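*Asks:* Attaching a predicted model along with its sequence, questions to come.
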Amino acid sequence: MGRPTLGTRDSGATRRRRPPKALVAGVLTGVSALVLSGCAGDWPDASASNFFLPDDSIGATNHTERLSELWDGSWIAALVVGLLVWGLTIWCVVAYRRRKGDPVLPAQVRYNMPIEILYTIVPVMMVGVLFYYTARDQQAVLDTSETPDVTIQVVGKKWSWDFNYLDEDGQPYVYDTGRQADLTGQAGVEDDLPTLYLPVGETVQFDLYSRDVIHSFWVPAFLMKMDMIPGSPNKFQVTPTKEGEFKGKCAELCGDYHSEMLFNVRVVSPQEYQQRLDDLQAAGQTGSLPTTLAGANEVDGAADNAQDESSDGNND
């Protein structure tokens, strides 16, 4: 028997039907979208109506509206492009499908210069538009030129947080700290999480420090996070605009107990905020905790020396 010539077909008995590639790709895309949408469960009370941003982010700070609009616009643009591309792909599959009597291979044509220019320029324009809005909003969110009403030093450490509240002159005033993650793996860490207090309606500047490795300060409801790099302090400003309780966490994989590096945020009235500072002062938590590992070692060394001297005195 000779080899089949171009355009011949197998007999109906041997021919197998295969699902169109576009159909297979569509099914895989749908399944992937469903699986990825499950990631929204990691966000507190996220909903599709808010494009899977945390529901408690609505009106949380002076920046959340701007950031949510950038998020929504990016997704809308991506969905429009996706629908257009899939629509054209499916149209080509249907309109130019192989019909009975057609050769196995379609007619080969040369490049189409206008179309190639089109699908080169359009993506560049899209990236340019997204870059413009991203750069504009990033500049606004990271602007720290305003004199803050409150300055708080946030210190990340393995695996907890220290909060140093500064006074109006930028000097250490009082501090708060949470116990480090239980290295024995026992439960109960949630009960000892540090709580960051913020006054509603006042501009707060966060000065971010890391005492050991790279951490990341993240309050999901604020739609803002920033890395904390040893030796390279970062800062940003935010104005909480509604009272409430929020969750915070480290967003950088920083070690064995990264998952337990959590904290609470409580936005309260200025009067309650001042009362909190007064309570810390009354508890003897005045001054500030070290922002660097060297400073922490000095404090630990001084404490050890004081304990040794106390022990020697008792022995005498």
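*Replies:* Perfect, thanks for sending it. Numbers count the residues shown, from 1 in each chain.
*Asks:* contacts, neighbours, all on C-alpha from now
*Replies:* Will do.
*Asks:* Can you name the residues that contact the most centrally placed residue in the chain?
*Replies:* Nearest to the mean C-alpha position of the chain, counting by Cα atoms, centre = their mean, stands residue 225 at 6.0 Å. Going by Cα atoms under 8 Å, 6 or more residues apart in numbering, residue 225 touches 216-219, 251.
*Asks:* ok, and here's another one to check against it:
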Amino acid sequence: MRSRRSMKIAAVSLTAIAGLTLAGCTPEQQRGFLPEGSEGATNHTPDITGLWTTSWIILLIVGLIAWGLVAWAAVAYRRRRGETGAPVQLRYNMPIETLFTVLPVVLIIGFFAFTAKTMSDIERPIANPENKVEVIAKRWAWDFNYTKENVHFSGVQVQTDSSGSPVAKTMPVLYLPVNKTTEIALESRDVIHSFWVVEYLYKKDMIPGKTNYMYLTPTKTGTFTGKCAELCGEYHSNMLFEVRVVEQVEYDAYIAGLKSNPDNQGLLTTDYNPNQNLPGNSVSEDKAHDKSSEG
């Protein structure tokens, strides 16, 4: 009788705590504390948000059940006053052991399936993108090629003021037109970097000698935070940039401004890469040949 009463008390307490917790959730908590401004930033952010928050809700439910069972077992099977000796020993409960094996496997398969689907949607190439840009990472700044317009922007390392805040005029800015399918080619001029637009909830490595791609449609105008997400050297923390999503008219005006400056015409390459010993390069072979000739 006591064990049933204890189980009821534990169940009621757990339900009350869960109800109060869920009822008190703020919009930020309901979105899993994802970065502010990421709502509807691209065509992919709703799917990423859904995967993230659904995973946390499921894991929270599993955690509450596990904690509830632990609390119930601690109360229901505690030593009572006057009891002595060892409690009754139980083992080989096949139904429970089967449940504890099957349930995690089902959860893992479910997480994998939904994650794979979301990743497949994000990584699916756009056949004929309306806009193409190329991002070249370099220690410790960014270059942006607007490939269809045949112009570029060359960035410098972001400078900071006395308080450590970035100086706005030194910040590299990548312009994108809103609601246009976009292909972003990612290149590195030296070491491994990572292109991360915080509010887009997605990042991708930039590997020397390899071109990676991102495909997205910016669906909200505004200024978004960008940074390198791969430790790349002494001034990694200053390798910042911004993505400015604007209407087509403003985008065209910005491109026209770049074209008016001869220094911005044409596209930049990775020719100034200090890392010359990359796959496909003949530098090592040339050096070996020179040494043999000297001998």
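*Replies:* Okay, I see it. In this text, all values refer to a predicted model and were calculated from it rather than measured experimentally.
*Asks:* about what we covered before: so where does the residue nearest to the centre of structure 1 fall, helix or strand?
*Replies:* Assigned by DSSP states H and E, residue 225 of structure 1 belongs to strand 224-228.
*Asks:* Trace that strand over to structure 2 and give me the residue numbers.
*Replies:* Mapping strand 224-228 of structure 1 onto structure 2 (TM-score structural alignment) gives residues 202-206.
*Asks:* how near is residue 22 of structure 1 to residue 71 of structure 1?
*Replies:* According to Cα to Cα, to the nearest Å, residue 22 of structure 1 stands 29 Å off from residue 71 of structure 1.
*Asks:* show me where the stretch 151-295 of structure 2 has strands.
*Replies:* According to DSSP state E, counting those that start in this stretch, the stretch 151-295 of structure 2 carries its strands in the segments 151-154, 173-177, 182-188, 193-197, 202-206, 212-216, 222-228, 240-246.
*Asks:* In contact with the alignment partner in structure 1 of residue 237 of structure 2: list those residues for me.
*Replies:* The alignment partner of residue 237 of structure 2 in structure 1, by TM-score structural alignment, is residue 259. Contact analysis of residue 259 of structure 1 by Cα under 8 Å, 6+ apart lists residue 250.
*Asks:* One more: residue 239 of structure 2?
*Replies:* 139-142, 157-158, 227-228.
*Asks:* mind redoing it with 6 Å?
*Replies:* 140-141, 227-228 (Cα atoms under 6 Å, 6 or more residues apart in numbering).
*Asks:* Return the closest of those residues with respect to residue 246 of structure 2.
*Replies:* residue 227 (19.7 Å; Cα to Cα).
*Asks:* okay, now the closest one: neighbour count?
*Replies:* 21 (other Cα atoms under 10 Å).
*Asks:* which residue in structure 1 lines up with it?
*Replies:* Matched by TM-score structural alignment, residue 227 of structure 2 corresponds to residue 249 in structure 1.
*Asks:* Report the separation between the closest residue to its match other than its chain neighbours and residue 190 of structure 1.
*Replies:* Closest residue to residue 249 of structure 1 apart from its sequence neighbours, by Cα to Cα, 6 or more residues apart in numbering: residue 262 at 4.4 Å. Separation of residue 262 of structure 1 from residue 190 of structure 1 (Cα to Cα): 8 Å.
*Asks:* And these two? Which one has more around it.
*Replies:* residue 262 (26 against 13).
*Asks:* Could you tell me how far residue 82 of structure 2 is located from residue 34 of structure 2?
*Replies:* 53 Å.
*Asks:* Between the two, tell me which one has more neighbours.
*Replies:* Using other Cα under 10 Å, the more surrounded residue of residue 82 of structure 2 and residue 34 is residue 34, with 17 against 5.
*Asks:* What does the more buried one correspond to in structure 1?
*Replies:* Using TM-score structural alignment, residue 34 of structure 2 lines up with residue 53 in structure 1.
*Asks:* residues touching that match, list them.
*Replies:* Contacts of residue 53 of structure 1 (Cα under 6 Å, 6+ apart): residue 46.
*Asks:* where's it relative to residue 284 of structure 1, distance?
*Replies:* 40 Å.
*Asks:* Where does stretch 114-133 of structure 1 end up in structure 2?
*Replies:* The aligned range for stretch 114-133 of structure 1 is 95-114, by TM-score structural alignment.
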